[in-house]
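K.L.:
fold the following for me, if possible:
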Amino acid sequence: MAEFPNADALCAAAKQAREHGYTHAEAYSPFFIEGLDETLGSGPSLVAPATLAGGLLGGAGTYFLQWYAAVVDYPINVGGRPLHSWPAFIPATFEITILGAALAAVLTMLIQNGLPRLHHPLFEVEEFELASRNRFFLCLPARDPVFAPGPARALLEGLQPMLLREVPA
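P.N.:
Next up, the predicted model:
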């Protein structure tokens, strides 16, 4: 793991790692850096499609449940209205659509980020706490197909980091 003083140095390091074939490199910074996810080769986020699916399933499921209860399972004539009186179904359908979308978004975000993870090997590196304040880190994990300890260390040293640490497994 290498520590860098600013976002530009981290982006340059991530680009070098990608050019050397590292596909699982991880970058940590105190704020979002435009273009870093593309540089690292991150795939598209699944949050938006999951949110849409959660909203559609929640809304359709709620509407169907109300329709089934009012028309098929337990039809009651209330004030001469038709059994399928759709305006009465709208408030609950809307609320559950929003709830389904929100739950799907949060769950997808947690799964895609690998959370909750109570312990990560990076937490053993004392300087890593600065990643949430003012430092930028690039980590080349051992699970990367092209990872070898010697060449990985040489690559990181060539990027002139402020600090270079081996992360315990």
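K.L.:
going forward, measure contacts and count neighbours with C-alpha atoms only.
P.N.:
Noted.
K.L.:
measure Gly43 to Ala70 for me?
P.N.:
Applying CA to CA, to the nearest Å, the value for Gly43 to Ala70 is 45 Å.
K.L.:
element containing Leu142?
P.N.:
In this structure residue 142 is Ala, not Leu. Per DSSP states H and E, Ala142 falls between elements, in no helix or strand.
K.L.:
could I get the full set of strands for this protein?
P.N.:
Along the chain, counting by DSSP state E, strands occupy 2-4, 26-28, 136-139, 163-164.
K.L.:
what helices or strands is the lengthiest helix in the chain leaning on?
P.N.:
Secondary structure of the chain per DSSP state H: the longest helix is helix 90-112. Contacts defined by 3 or more CA pairs under 8 Å, 6 or more residues apart in numbering; DSSP states H and E place helix 90-112 against helix 47-67.
K.L.:
contact partners of the helix it packs on?
P.N.:
For helix 47-67, the external contacting residues (CA atoms under 8 Å, 6 or more residues apart in numbering) are 84, 89-90, 92-94, 96-105, 108-109.
K.L.:
please apply the same query to stretch 87-103.
P.N.:
With contact meaning CA under 8 Å, 6+ apart, stretch 87-103 is reached by 50-60, 62-63, 66-67.
K.L.:
next: stretch 14-27.
P.N.:
Contacts of stretch 14-27 with the rest of the structure, by CA under 8 Å, 6+ apart, involve 10, 36, 39-41, 136-141, 143-147, 155.
K.L.:
again, only using 10 Å
P.N.:
1-3, 8-13, 33, 36-42, 131, 136-147, 151-152, 155-156, 158-159 (CA atoms under 10 Å, 6 or more residues apart in numbering).
K.L.:
ditto for stretch 31-41
P.N.:
If you take CA under 10 Å, 6+ apart as the criterion, stretch 31-41 is touched by 7-8, 10-19, 22-27, 42-44, 131-136.
K.L.:
compare with the first, here's sequence two:
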Amino acid sequence: MTGGQRYGCMAFFPTPEALVLAARALRKADYAGIEAYTPFAVKELDEALELPGNHVALATFAGGAIGFVGMLVMEYFSAVIDYPIRVGGRPFASWPAFIPPALEMTFLFAAAGGVLAMLIGNRLPAFYHPVFHVDRFEHASQDQFVLVVRMDDSQGDLERLRAVLEGLHPSQVEVVPV
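P.N.:
As a prediction, the model looks like this:
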């Protein structure tokens, strides 16, 4: 805990229903920077936290389209413009022969675009996060439901945030150091 700086507060809840109710209450109280950690997916949590949609599908489609069109252009340029060779009386632009490599590039670029969008969306790789300073946080992947509210200068002081969280009836509230 360097210099008294705090990342925010962490509240532990025994059930997913209590976690969703707490997340809704914090959003109604105009708290931003709410993070939730659960041992399994909770459907109502995305709506309660008002999370924006992700762009993985769009990035996957864009990557696939770039791979397909890029490979077709490259094949056409090399076979028709740059180095035309007539093989077996076929035309220079033999589209059926161009499809398998273009399909492979479609899959490659689509997968790369999806993975890249996922990494950017999840802000990875992140080798450090302040929540790991709280010893009990390891239970978030086992049997606890955790809400973390980041401190912001516009939201007042730490004691007010802690009081708001304790009013939501968690099993425990912890201060998260930076």
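K.L.:
what's the TM-score for these two chains?
P.N.:
The TM-score (TM-score structural alignment, normalised by the length of the first structure) is 0.96; 169 aligned residues with a CA RMSD of 1.2 Å.
K.L.:
just to revisit the earlier point, so Gly43 and Ala70 of the first structure - more neighbours on which side?
P.N.:
Taking other CA atoms under 10 Å, Gly43 of the first structure and Ala70 do not tie; Ala70 has more neighbours (18 against 8).
K.L.:
what do we get in the second structure for that one?
P.N.:
Matched by TM-score structural alignment, Ala70 of the first structure corresponds to Ala79 in the second structure.
K.L.:
what lines up with Pro87 of the first structure in the second structure?
P.N.:
Using TM-score structural alignment as the criterion, Pro87 of the first structure maps onto Pro96 of the second structure.
K.L.:
once you drop chain neighbours, what's closest to Leu159 of the first structure?
P.N.:
Excluding the flanking residues, the one nearest Leu159 of the first structure by CA to CA, 6 or more residues apart in numbering is Ala13, at 6.2 Å.
K.L.:
could you measure from that neighbour over to Pro141 of the first structure?
P.N.:
Using CA to CA, Ala13 of the first structure is found at 15 Å from Pro141 of the first structure.
K.L.:
the two: who's more crowded?
P.N.:
Per other CA under 10 Å, whichever of Ala13 of the first structure and Pro141 has more neighbours is Ala13, with 24 against 20.
K.L.:
go ahead and confirm the more buried one touches Met1.
P.N.:
No: at 11.3 Å, Ala13 of the first structure does not count as touching Met1 under the criterion of CA atoms under 10 Å.
K.L.:
tell me which residues touch the spatially most central residue of the second structure, please.
P.N.:
Taking CA atoms, centre = their mean as the criterion, Asn122 is the residue nearest the geometric centre of the second structure, at 3.1 Å. By CA under 10 Å, 6+ apart, the residues touching Asn122 of the second structure are 54, 116.
K.L.:
quick one, what contacts the residue located most distally from the centre of the second structure?
P.N.:
Among the C-alpha atoms of the second structure, the one most distant from their mean position (CA atoms, centre = their mean) is that of Gly89, at 52.3 Å. With contact set as CA under 10 Å, 6+ apart, Gly89 of the second structure has no partners.
K.L.:
ok, now Arg117 of the first structure?
P.N.:
Leu110.
K.L.:
and it? What does it align with in the second structure?
P.N.:
Counting by TM-score structural alignment, Arg117 of the first structure lines up with Ala126 in the second structure.
K.L.:
next: Gln160 of the first structure.
P.N.:
For Gln160 of the first structure, the aligned residue in the second structure is His169 (criterion: TM-score structural alignment).
K.L.:
my read: that match touches Thr15, true?
P.N.:
No: counting by CA under 10 Å, Thr15 is not a contact partner of His169 of the second structure; they are 11.5 Å apart.
K.L.:
which residue lines up with Phe31 of the first structure in the second structure?
P.N.:
Here Phe31 of the first structure is matched to Phe40 in the second structure, going by TM-score structural alignment.
K.L.:
could you measure from that match over to Asp143 of the second structure?
P.N.:
As judged by CA to CA, Phe40 of the second structure and Asp143 of the second structure stand 9 Å apart.
K.L.:
about what we covered before: around the match of Phe31 of the first structure, how many other residues sit close by?
P.N.:
Neighbour count for Phe40 of the second structure, taken as other CA under 10 Å: 12.
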